[in-house]
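*Asks:* coordinates for the following, if possible.
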Amino acid sequence: MTTKKPVRGEIPAPLPPAEVGKRHHDIDLATLGARIRYARTSQGMTLTVLGERVKRATSLLSQIENGKREPRLSLLTAIAAALGVSVETLMQPSPPNERAALELELNECQTSAEAVKMGIPQVHIGPRLPHDALKALVATHRKLRQITKISLDSPEAARKANQQLHIEMHHKDNYLADIEQLATEITEATGFTGGPLLQSGVEEIANYLGFSIVKLPDLPRGARSITDLKHQRIYLNSLEARDRDQRNLILRALGDQALNHPKPTSYHEFLRQRVEANYFASAVLMPETATVAQLMEDKRRRDLSILDLSDRVAVTYETAAHRFTNLATRHLGITAHFLRVGTDGTIYKAYANDGVVFPTHNDGSIEGQLACRKFGARQLFEQIDPAAPYYQYTDTPTGTYWSVSKLEHYRAGDFSISVGTPFEHAQFFRGRDTPRRFQSSCPAATCCREPSADLQAKWARYAWPSVKVHSHLLAATPPGTFPGVDDREVYEFLDKHAAD
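*Replies:* Got it, this is the predicted structure:
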C-alpha cells in the first residue's frame, strides 16, 4: 500500500513502519539526478545511449538528471539496471561526490528567493565550469547568505515579523479554516470527538500519522521536543513529564508534520509555523464541532466561561482562552481580545479584533510593552485571591470592555491570562454582573505611565535608579534554523539515539 504524509484538507493514511525511509517520493530530485548523471558519466555513457537502453527520450532523461522531473519507480529501476547499479544506490540522500555537492548547493543558492530578489545573475552550471570557480561561487553565496542573515537576526526584525503575523491573524479573526478541517479529519479518523483527550489517545493519533513517542532525559537545551523524520520518532524530555502537558507538546510536533511545514528560512516563517502548530494542537484537544456546540449552548444560557471550557477538556486556562478566540467570532458572533501579562506588567502575548487599543512601540509591536495598570490583566495581581477569576469593566477611548483574568503559574513566573470583549457582548458571559469598573486613557502616557506633576517636581532631580537590563534586549535573535535551539546539539542527540 502506498502511503504519504497528510496535507491540509486531506485525510492522512497510517504509515506502516516497514515503509519508513523506503518511499521513492521522499528522495530529493536534485540529488537523485546528480547520482544518475554521475553513474552515467563514470561509464562514459551518453544520454542518447542511456535513452536507447531504457527506451525513453533523451529530453526526459535530461530533465530527470537536472532534478526537474520525477521518474516513475519502473523507469528508475530500468535506469539503475542500464547503469549497472542498484536503485538504493541512486536513492542515497547524499550527493555522489564533492563536485556534485557543490553544483547542487550553487543551484540552490542561485535560485533562492534572496538571490533572485537581489538580482544576482545566475551562472550556467555544467562540466565546463572550472572546479575552482565553482568553489569560489559557492563560498561567495555562503558569505552573502551569512551577511543577509545577520541583518535579519535583530530584535527589530523579530518584532516586525511578529507584528506582521498579528495583522494576518486579525484579518482572519484568529480562525484558520484549513487547520480546523485537517484536525477534524484526524480526530474523526481516530475516534475522538470531544472531552478530555487521554495520553493514550494522543499516542493513537501519533501512530495514525506514522510516529512513535520516545521519552528521554537528555534532550538538548531549548528544545521542548525533537522530531526525527528519518525514524519517525518524536522525542520528549522525560524529566519534564510532570511539569508540562505533554499532550500539547506531542500535538504541536505532529502539527508541523501534518501541515507539511518546511524548515523555516525566516523569523516570520518560524513564528507563523509556531502559531499554526499551536492552533493544530488546540483544534485536536478541543474539536471544533463539539466545542462550538457547547459554547453555543453556554451563550444561549448567558453563561460563557473560559474556566468551564478549560475544565471540560482538561487543558490549561491559557489553551482554553486561545481556543475561545479561535471560535468566538466565526461561530458565536463575538469579537474579543486576549492578553498574557507578567507580574511586571509586560505584555508577552496579545490578540484583538474587538477594537481595544494596546500600547504599541513606534514600530507597531505590542509584545514587550507595558499593559495599562487599569486593565484587568494587571489589576488581578492586586487581588487578595489572584487565583480566582477576576472580572472587570474598563472604559477606554475606543469603548467599554468587559474582561476576565486568571493567574497561571509557569517556570518563568506568574502570568495573568485575560479574555475581553466589548460591553454589548458581556451579557453572554459569567461574571458580567461584576461591580468593578476602571477608566483607562491608554495609550496616553498620562494614564498610568507618567508621574503626576507634583511627584515630577519633587523627585525628577533626585531619582537615579539602578536598572535591570535584560540581556535579551541587547542580543540578536537566537541563531539556528529554529531560533534558540543549538543545531549541533540536536544533530548529536539524534545521532546518539538513532540505533536505540
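
*Asks:* from now on I want contacts and neighbour counts done on CA atoms only, so please keep to that.
*Replies:* Will do.

*Asks:* the longest strand along the chain: how far from the chain's middle?
*Replies:* Assignment by DSSP state E gives strand 399-410 as the longest strand of the chain. Centroid separation for strand 399-410 versus its chain: 25 Å, with Cα atoms, centre = their mean, to the nearest Å.

*Asks:* do stretch 223-238 as well
*Replies:* 16 Å.

*Asks:* who's in contact with that stretch?
*Replies:* Stretch 223-238 has contacts (Cα atoms under 8 Å, 6 or more residues apart in numbering) with 20-21, 210-219, 249-250, 253, 485, 490, 494, 498.

*Asks:* now restrict those to buried residues only.
*Replies:* For the contacts of stretch 223-238, a burial check counting by 16 or more other Cα atoms under 10 Å picks out 20, 210-212, 219, 249-250, 253, 485, 490, 494.

*Asks:* and the furthest pair within the residues you listed?
*Replies:* The largest separation in those, counting by Cα to Cα, is between V20 and V485 at 26.3 Å.

*Asks:* helices along the stretch 351-500 of the chain, start to end?
*Replies:* 376-379, 453-459, 487-497 (DSSP state H, counting those that start in this stretch).

*Asks:* same question, the stretch 151-300 of the chain
*Replies:* Using DSSP H, counting those that start in this stretch, the helices of the stretch 151-300 of the chain run over 155-171, 177-189, 199-208, 246-258, 267-285, 288-300.

*Asks:* between helix 267-285 and the shortest one, find me the angle.
*Replies:* Same thing as helix 199-208. Interaxial angle of helix 199-208 relative to helix 267-285 (axes from the mean of the first three to the mean of the last three Cα atoms, to 10 degrees): 120 degrees.

*Asks:* what count of nearby residues applies to P478?
*Replies:* 15 (other Cα atoms under 10 Å).

*Asks:* which residue sits closest to it in space, ignoring its chain neighbours?
*Replies:* Leaving out its chain neighbours, the residue that sits closest to P478 by Cα to Cα, 6 or more residues apart in numbering is G484, at 4.8 Å.

*Asks:* got it, and A476?
*Replies:* A476 sits nearest to S154 (Cα to Cα, 6+ apart), 4.5 Å away.

*Asks:* how much space between that neighbour and D132?
*Replies:* Going from S154 to D132 by Cα to Cα, to the nearest Å gives 35 Å.

*Asks:* between the two, point out the one with more neighbours.
*Replies:* Neighbour totals were compared for S154 and D132, and S154 leads with 18 against 9 (other Cα under 10 Å).

*Asks:* this one as well, want them side by side:
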Amino acid sequence: MAPSAIELSTLGHRIRHQRVSRGYTLDELGALVGVAGSQLSLIENGKREPKLSLLQSIAGATGVDVTELLSTEPPNRRAALEIELERAQSSTVFRQLGIPPVRITKSTSDETIESVLGLHRELQRRESEAIATPEEARRANTDLRHKMRAVDNYLPDIEKLAEKQLKAAGHVSGALTHRTVSVMAQQLGFELIYASDLPHSARSVTDLENGRIYLPPASIPGGHGLRSMALQAMAHRLLGHTRPSDYADFLQQRLEINYYAACCLMPETASVAFLSQAKKDRNLAVEDFRDAFGVTHEAAAMRLTNLATVHLGIRLHFLRVDGSGAISRVYENDDLPLPTDVTGAVDGQIACKRFSARAAFAEQNRTTEHYQYTDTPAGTFWCSTQTGSTSDGEFSITVGVPFDDARWFRGRETQKRATSHCPDETCCRRPPAEVTERWAGKAWPSARVHMQMFSPLPRGTFPGVDDNEVYSFLDRHA
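*Replies:* Down below sits the predicted model:
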C-alpha cells in the first residue's frame, strides 16, 4: 500500500531533522548517499517516496536506524505544527472555501502557524456541529421516513444483534427486567448510575472513559422508560456509531438506537410468536401486545410496524397526534392519505378531523381503545386509537390497516364510521360558505404564537444537547 501524503510528509520532516542536526546541507548529504540535492529536497518536502535502499543510506550517513526515520511521530514541535497545517489545508472543508493554502517557509514563525491552525480548528469545529435549518431537518426526516418505508420499517441486522445480546445476558422470556438491562450494560463494560442532576438537555450521558451510563432517577415524572434509555445508550456502542456528521446522520442514529431498544424490550422471536397466534385467533390488539411485554402503548404500536408487514403480511399505518391535531410521529406503508407540506414532510401537519386519531379525543371513555372505519379517497381504513396525556398535553396513538385486513383485529365489528375527503380543503379545513359569509370581516382572533417558530435548531455535535452542561456534569461525577 502506498504511503499517504501525511506519512511522506512526516518521513521528510524526520530526514530533514537528522540532516540539519548533523550540520549537512542538501547537497552534502546528497553526495554522501548518491543522489542530487534537488532529489533529496523533494523527499524532505514529502513530494517523492524514497526507495528503501536510499533510506538505509540516509540512516547510515546520519547515524540513526531506519526505524527511527520511519517513525510516524514528528521529530519536533515545529514539524508537528507544519504537518498538522498540511493536513488541515488538504481537508475537504478547507478546499471547499476556494482559498489558496498558506505557504510555510523557514521565516514563518511558530506563532503564525499556530494562529492559522487555530482558524482551521474552529472551521473544523463548526463543520462538525450537526446544525440544520428547520427546512433541512424536515427534509432529512422525510428522507428517512421514505427510506424506512422502502424496507417495511424492518432492520434485520439490529433484530439479530438484540436477540444475541439478550441471550448473552440470560434473558429467556417475559418482560425485560431492570436487572437484566444492568447485566447487558456490564457485559459492555458499563455501570448504570441514576443521577438527579443530569443536564436538562440530555436524556442520558455516557462516560466512555470511566464506563458509566448516567440516567435520570426512577421517579422522574412522565419520563421515558429507564430500560429503554439505558438500552439506547448501549446501542450507540454496539452499533459502532461515531459523532454525527450532519443532521441526517443524527436522525439515522437516533432511529437505530430506538429500534435496538424496542428489539430488546419486545424480542422478535417472542413478539412474532405472540402476534402470529393473535392473528390466527383474529384477535390482534395493540393493548394485548403492550401488556404481554410490559411496555407503553406507543412502544407496542411502533413495534407492530416493525413486524406486521414482514412477518404477518399486513400493511399498516401509525400516527401520534397531539391535542391540536398536529402529527408528531408517523409511519405508513398502506397508502393512507396523509397531509404533507411542499417538502413532502408529514410531521407537524394537521391530521384530518375525521380521522380516528382526532375523533378519539371526543370519546367519554378514554381507558379503552377507540375503533373506527374511515372512508378516504384512497379507500377505507380501519383504525384503533388510544389517547393519553403528558405534562405537554394530550395525545393519541393510532394503528390502522386497509379495510380487508381489519378482519385480523379486535374491534373490527365497530359501527363507528366516518368519511374524510382530505386533502380536499372543503373536508375540514375550509369553513362552509354560509359561515364564511356570516363572519367575514367581523372576527378578529388573537393568535397564539408558537415560540418554537423563532428558535433555531440547537447547535452542537449532538443536536439539542448543551455541550457545556454535559462536560460540567461529567466533571462533577468523574
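
*Asks:* please state their TM-score.
*Replies:* TM-score for the superposed chains, counting by TM-score structural alignment, normalised by the length of the second structure: 0.81, backed by 433 aligned residues with a Cα RMSD of 3.4 Å.

*Asks:* and the closest residue to D110 of the second structure other than its chain neighbours, what helix or strand is that in?
*Replies:* What sits nearest to D110 of the second structure in space, not counting adjacent residues and going by Cα to Cα, 6+ apart, is R78, at 6.7 Å. Element membership for R78 of the second structure, per DSSP states H and E: helix 77-89.

*Asks:* what's the following helix or strand after that helix?
*Replies:* helix 92-95.

*Asks:* show me what that following helix is packed up against.
*Replies:* In this structure, helix 92-95 of the second structure makes packing contacts with helix 110-128, judged by 3 or more Cα pairs under 8 Å, 6 or more residues apart in numbering; DSSP states H and E.

*Asks:* show residues contacting the helix it packs on.
*Replies:* Under Cα under 8 Å, 6+ apart, the answer for helix 110-128 of the second structure is 78, 81-82, 84-85, 88, 93-94, 244-246, 461.

*Asks:* ok, so of those, who is nearest L176 of the second structure?
*Replies:* The shortest approach to L176 of the second structure among the contacts of helix 110-128 of the second structure belongs to P244, at 29.6 Å (Cα to Cα).

*Asks:* the first structure: which residue goes with the closest one?
*Replies:* Counting by TM-score structural alignment, P244 of the second structure corresponds to P264 in the first structure.

*Asks:* tell me the contacts of that match?
*Replies:* 270, 273, 481-482.

*Asks:* quick one on the thing from earlier: do you know which of the helices of the stretch 151-300 of the first structure lies nearest D454 of the first structure?
*Replies:* For D454 of the first structure, the closest of these is helix 155-171, at 36.0 Å, according to Cα to Cα.

*Asks:* against the second structure, where does that closest one fall?
*Replies:* Going by TM-score structural alignment, helix 155-171 of the first structure sits over residues 134-150 in the second structure.

*Asks:* and that stretch against the first structure, how far off on average?
*Replies:* Superposing on the first structure places stretch 134-150 of the second structure at an average distance of 1.0 Å from its equivalents, by mean Cα distance after the TM-score superposition for the first structure.

*Asks:* ok now that stretch, how far from the chain's centre?
*Replies:* Distance of stretch 134-150 of the second structure from its chain centroid, counting by Cα atoms, centre = their mean, is 12 Å.

*Asks:* so which bits of that stretch are buried?
*Replies:* 137-142, 144-146, 148.

*Asks:* redo those as TSV? Include distance to R354 of the second structure.
*Replies:* Below are those laid out as TSV (distance: Cα to Cα, whole Å):
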residue	distance to R354 of the second structure
A137	29
R138	26
R139	27
A140	29
N141	26
T142	24
L144	28
R145	24
H146	25
M148	27
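
*Asks:* and of those, the nearest to S455 of the second structure?
*Replies:* A137 (13.5 Å).

*Asks:* how far away is the residue lying closest to that closest one once chain neighbours are set aside from E129 of the second structure?
*Replies:* Residue nearest to A137 of the second structure in three dimensions, not counting chain neighbours: Y247, with 6.6 Å by Cα to Cα, 6+ apart. From Y247 of the second structure over to E129 of the second structure the distance is 9 Å, taken as Cα to Cα.

*Asks:* more neighbours: those two, which one.
*Replies:* Neighbours were counted for Y247 of the second structure and for E129 using other Cα under 10 Å; Y247 has more, 22 against 19.

*Asks:* surely the more buried one is in contact with A130?
*Replies:* Yes: counting by Cα atoms under 8 Å, Y247 of the second structure does reach A130; the two are 5.2 Å apart.

*Asks:* overlap of the contact sets of these two?
*Replies:* When contacts are counted by Cα under 8 Å, 6+ apart, Y247 of the second structure and A130 have P463 as shared neighbours.

*Asks:* picking up where we left off before, can I have the buried ones of the contacts of helix 110-128 of the second structure as a PyMOL selection?
*Replies:* Burial among the contacts of helix 110-128 of the second structure is assessed by 16+ other Cα under 10 Å; the matching PyMOL selection reads:
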select buried, resi 81+82+84+85+88+94+244+246+461
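
*Asks:* may I ask which two of the contacts of helix 110-128 of the second structure are separated the most?
*Replies:* R78 and D246 (33.7 Å).

*Asks:* which residue in the second structure lines up with Q246 of the first structure?
*Replies:* Matched by TM-score structural alignment, Q246 of the first structure corresponds to L226 in the second structure.

*Asks:* ok, that match to R417 of the second structure distance?
*Replies:* From L226 of the second structure to R417 of the second structure the distance is 39 Å (Cα to Cα).

*Asks:* equivalent analysis for R448 of the second structure, please.
*Replies:* Counting by Cα to Cα, the gap from R448 of the second structure to R417 of the second structure is 33 Å.

*Asks:* just S38 of the second structure next, same as before
*Replies:* Applying Cα to Cα, the value for S38 of the second structure to R417 of the second structure is 88 Å.

*Asks:* of those two, give the one with the bigger neighbour count.
*Replies:* Ranked by neighbour count (other Cα under 10 Å), S38 of the second structure and R417 place R417 first, with 16 against 12.

*Asks:* alignment lookup: the more buried one to the first structure.
*Replies:* R417 of the second structure maps onto R437 in the first structure, by TM-score structural alignment.

*Asks:* where exactly do the strands run in the stretch 401-500 of the first structure?
*Replies:* Listed from the start of the chain, the stretch 401-500 of the first structure has strands (DSSP state E, counting those that start in this stretch) covering 413-422, 437-439.

*Asks:* post-alignment, the shortest one versus the second structure, mean distance?
*Replies:* Comparison of strand 437-439 of the first structure with the second structure after fitting gives an average deviation of 0.8 Å (mean Cα distance after the TM-score superposition for the first structure).

*Asks:* and that strand, what does it pack onto?
*Replies:* Looks like strand 437-439 of the first structure contacts strand 390-396 (3+ Cα pairs under 8 Å, 6+ apart).
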